[in-house]
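[1] Predicted model and sequence below, questions to follow.
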Amino acid sequence: MQFVLKAVILAAGYGSRLQPFTSHRPKHMLPVGGKPILQHGLEYIRDVLKINEILLVVGYQKENIMEYFGNGKDFGLNIKYIVQHMNGKRGLAAALQLVETEISSDFCLYLADNLFGANLKKVVESHVENNSSVTLHVEQHENPSRYGVVVTNENNIVTKVVEKPKLPPSNTVITGFYVFSPIIFHYLNKLSPSARGEYELTDAIQLVIEAGLDVRASMISGWRQDIGYAGDILASNEHLMGDIGTVIRSETTNCEIIEPVFIGEGCDLRDSTIGPFATIGKGSKIINSNLSHTVVLENSLIDECDLQSSVIGSKCKLKGLKQFNAKVGDYSSINKL
């Protein structure tokens, strides 16, 4: 019998660093590799971790997520939604507290703004084998101050964890995947807000360490992408398309396709060069343009444009724009001719 039967996914945040693309959708619904970020995460949990019982914590523009995934049946999942009210307590710990009554055994926690190429099943197996209270997926990072930072001994036992330190005690950081025993809720309920006004999950983990319980770090090889900025959308798109390959769901006319690309349904592509690593959302129209390393959301018109390493929102109308690293929000209209 599988020991870890449920996954908790936190998808309630505003995504303020991803403006203007999160003005009309939660960041977890931004498309990369032809699907919303959150869908990639859910399918990973289903296919790699073999877990289909999902507790999904939602908040900002929750209806967008709930309407898309429903009860999860169409995705081979059983999803129960927990709402984190945006005027309530802030922080990962506050979000996790909301699911306490739904948890009776060890569970996974997955932060929905992360995508993984690593085999996280090995993290779960390590947790079970060591009978740990907490197991953290970790990696080495050149800028650890952005993350929760851990210190470990030679046996991968965590001796200290601190949130976003100005002077990091190591370069080992928590990614966005954890395995917990239900004991974590005892320590979550002891927390007070941090100096930045949030209930920090790392503070609860530190309390577990200080109680003498087993907290482990598990470093598994494979890519991981934290999606916090527009450039991360492009990086995630390239990671995923490298795995998925080319998907074309619309007719093209007199176009050069440089793989890999994703072209959604109902698109009209004419006299253009598309790719590599270009994602075109459904219903978009691309005419006499060159697009590479670029993500275009649904129902946009791109005419006589040359775009590289760019993110273009939904329902945009662009004509004559020639730019590297363009960031164009939904409903924008730009005419450079």
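    Received, thanks.

[2] going forward, measure contacts between C-alpha atoms and count neighbours the same way
    Fine.

[3] Please give me every residue in contact with the closest residue to residue 242 other than its chain neighbours.
    Sequence neighbours aside, residue 260 is the residue nearest to residue 242 in space, at 7.2 Å (criterion: CA to CA, 6 or more residues apart in numbering). Residues near residue 260 by CA atoms under 8 Å, 6 or more residues apart in numbering: 241, 242, 245, 246, 247, 275, 276, 277, 278.

[4] filter the residues you listed to the buried ones?
    Neighbour counting over the contacts of residue 260 (16 or more other CA atoms under 10 Å) leaves 241, 246, 247, 275, 276, 277, 278 as the buried ones.

[5] next, the one to line up against it:
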Amino acid sequence: MAGRGSRLRPHSLTVPKPLIPVAGQPIVHRLVKDIAKVLKQPIEEIGFVLGDPAFFGDDVVDSLTELAEGLGAKASIYRQDQPLGTGHAIMSAKPSLSGPAVIAYADTLIRAEFDLDPTADSVIWTKCVANPEAYGVVKLNDDQNIVELVEKPETFVSDQAVIGIYYFKDVALLKDKLQEVLDENVMNGGEYQINDGIKRMMADGRIFKTGTVDEWMDCGNKAVTLETNARMLGFLKADNEEQLIDDSVVLENSKIIEPCYIGKGTVLRNTTVGPHVSIGKDCVIENSTVKNSLIQNQTTIKNANLDEAMIGNHVKYNGEFTKISIGDYTIIE
């Protein structure tokens, strides 16, 4: 999670993208918890690969430590000092690369229910897609083993797209191969890639299987993050496992059209919220209509008609635009 999330600016200018809330929880918190559900086994350690300490500071470390400890695990914090690709990022966590492990990119959310194949040396999680030519996909043999990774194939290879979550029965095997990649300075696009380590494992005869997820939701830019927020709210409402509207929310001549998430201490006056809206804590929204939107904490909104809006923390907004994207500490009155 060391990247700066430039496609999600202005929101990622002040908050690291994996910590931006979707449906009331930071992206990386939801991802880690969902992976834990799929694994169905105790987790001993969670390693987080962060970037510049000036941006990924103590507050980020504290949030991630709390996340890991909440799952009964130790948190290990690593820093990727240069943006040199996925393989380089993984090797930044070298002291933790032993035994069974999951490696995941922290800007995606999933819904999945499957058992890890005990015969596999590795499982690459995939999603069936309608347009595989737009993705990196896996090539399978007759035994349904993965034998090749193909990036944006021009001719049909398979419809199983790689989503960026991997399981290794012994991740030290990947570590050894990525060390070879670094030592030999094997780069693609100017970066060291996890795929080059995986391909070397395949060449050694290691067995790779697919684990197919039911839902794969991206948080790469504003539009897809809003779509992910809406889909996740729908899933959470159906699951009925989380309280989505805090008991302290104040409704004054206002209406909530579910599914929505509304945080502690938020006040709605003469306002209709929903569907598919997430609002953080201690917000005030007056004389407004808000739907299909994501609003963070301690923000005041008046006289607005918002649809497909994404608004940061400590914002004051009073205006007529609908499809807005406003970063933290912005005032528009």
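    Alright, I've got the coordinates. Source: prediction; values computed, not measured.

[6] hang on, the earlier thing: quick one: which of the contacts of residue 260 of the first structure sit in strands?
    Counting by DSSP state E, those place 247, 278 in strands.

[7] Out of the contacts of residue 260 of the first structure, which comes closest to residue 22 of the first structure?
    Nearest to residue 22 of the first structure among the contacts of residue 260 of the first structure is residue 278, at 20.3 Å by CA to CA.

[8] Could you check how far that closest one is from residue 84 of the first structure?
    35 Å (CA to CA, to the nearest Å).

[9] As a quick check, tell me the outermost residue of the second structure.
    Here the second structure reaches farthest from its C-alpha mean at residue 253, the gap being 35.7 Å by CA atoms, centre = their mean.

[10] State the distance from that residue to residue 279 of the second structure.
    18 Å.

[11] Just the terminal-to-terminal distance for stretch 17-34 of the first structure.
    In stretch 17-34 of the first structure, first residue to last residue: 22 Å (CA to CA).

[12] Would you mind pulling the contact partners of it?
    Residues contacting stretch 17-34 of the first structure (CA under 8 Å, 6+ apart): 11, 13-16, 36-39, 60-62, 64-65, 112-113, 228-230, 233-234, 236-238, 240-241, 244, 262-264, 279-281, 295, 297, 313, 328-330.

[13] What residues in the second structure pair up with it?
    Stretch 17-34 of the first structure corresponds to residues 7-24 of the second structure when matched by TM-score structural alignment.

[14] In that stretch, which residues are buried?
    Buried residues in stretch 7-24 of the second structure, counting neighbours by 16+ other CA under 10 Å, are found at 8-12, 14-24.

[15] try stretch 66-76 of the second structure
    Buried residues in stretch 66-76 of the second structure, counted by 16+ other CA under 10 Å: 66, 67, 68, 71, 73, 74, 75, 76.

[16] In a helix, the first one, correct?
    Yes - Residue 66 of the second structure: assigned to a helix according to DSSP: H, G, I helix; E, B strand; the rest coil.

[17] How much space separates it from residue 73 of the second structure?
    For residue 66 of the second structure relative to residue 73 of the second structure (CA to CA), the value is 10 Å.

[18] go on, the second one?
    Counting by CA to CA, the gap from residue 67 of the second structure to residue 73 of the second structure is 9 Å.

[19] anything in contact with each of these two?
    Joint contacts of residue 67 of the second structure and residue 73 (CA under 8 Å, 6+ apart) do not exist.

[20] Residue 94 of the first structure matches what in the second structure?
    For residue 94 of the first structure, the residue aligned by TM-score structural alignment is residue 88.

[21] Excluding residues flanking it in the chain, which one is nearest its match?
    Nearest residue to residue 88 of the second structure, sequence neighbours excluded (CA to CA, 6+ apart): residue 192, at 5.6 Å.

[22] so the one you found makes contact with residue 186?
    Yes - contact criterion CA atoms under 8 Å: residue 192 of the second structure and residue 186 qualify, at 6.7 Å.

[23] Mind listing what's buried along stretch 30-50 of the first structure?
    Those would be 30-46, 49, for stretch 30-50 of the first structure by 16+ other CA under 10 Å.

[24] oh sorry, the question was meant for stretch 90-100 of the first structure
    Quick answer for stretch 90-100 of the first structure (16+ other CA under 10 Å): 90, 91, 92, 93, 94, 95, 96, 97, 99.

[25] and if you look at stretch 317-331 of the second structure?
    For stretch 317-331 of the second structure, burial by neighbour count (16+ other CA under 10 Å) applies to 317, 318, 322, 325, 326, 327, 328.

[26] Kindly confirm my reading that residue 133 of the second structure is in a helix.
    Yes - counting by three-state DSSP, residue 133 of the second structure is found in a helix.

[27] wouldn't it be in contact with residue 153 here?
    Yes - using CA under 8 Å, residue 133 of the second structure makes contact with residue 153 at a distance of 5.1 Å.

[28] Who has more neighbours out of those two?
    Neighbour count, other CA atoms under 10 Å: between residue 133 of the second structure and residue 153, residue 133 has more, with 19 against 15.

[29] Tell me who's in contact with the nearest residue to residue 151 of the second structure once chain neighbours are set aside.
    Leaving aside its sequence neighbours, residue 151 of the second structure sits nearest to residue 136 (CA to CA, 6+ apart; 4.0 Å). The contact partners of residue 136 of the second structure, taken as CA under 8 Å, 6+ apart, are 149, 150, 151, 152, 153, 161, 162.

[30] From those, keep the buried residues only.
    Among those, those classed as buried by 16+ other CA under 10 Å are 149, 150, 152, 161, 162.

[31] all strands for the stretch 101-250 of the second structure, in order.
    Along the stretch 101-250 of the second structure, the segments classed as strands by DSSP state E, counting those that start in this stretch run 101-104, 108-111, 122-128, 136-140, 146-151, 160-168, 208-212, 215-218, 250-252.

[32] who's in contact with the residue sitting nearest the centre point of the first structure?
    Taking CA atoms, centre = their mean, the centroid of the first structure lies closest to residue 113, which sits 2.3 Å from it. Taking CA under 8 Å, 6+ apart, we find residue 113 of the first structure in contact with 11, 27, 28, 37, 38, 226, 227, 228.
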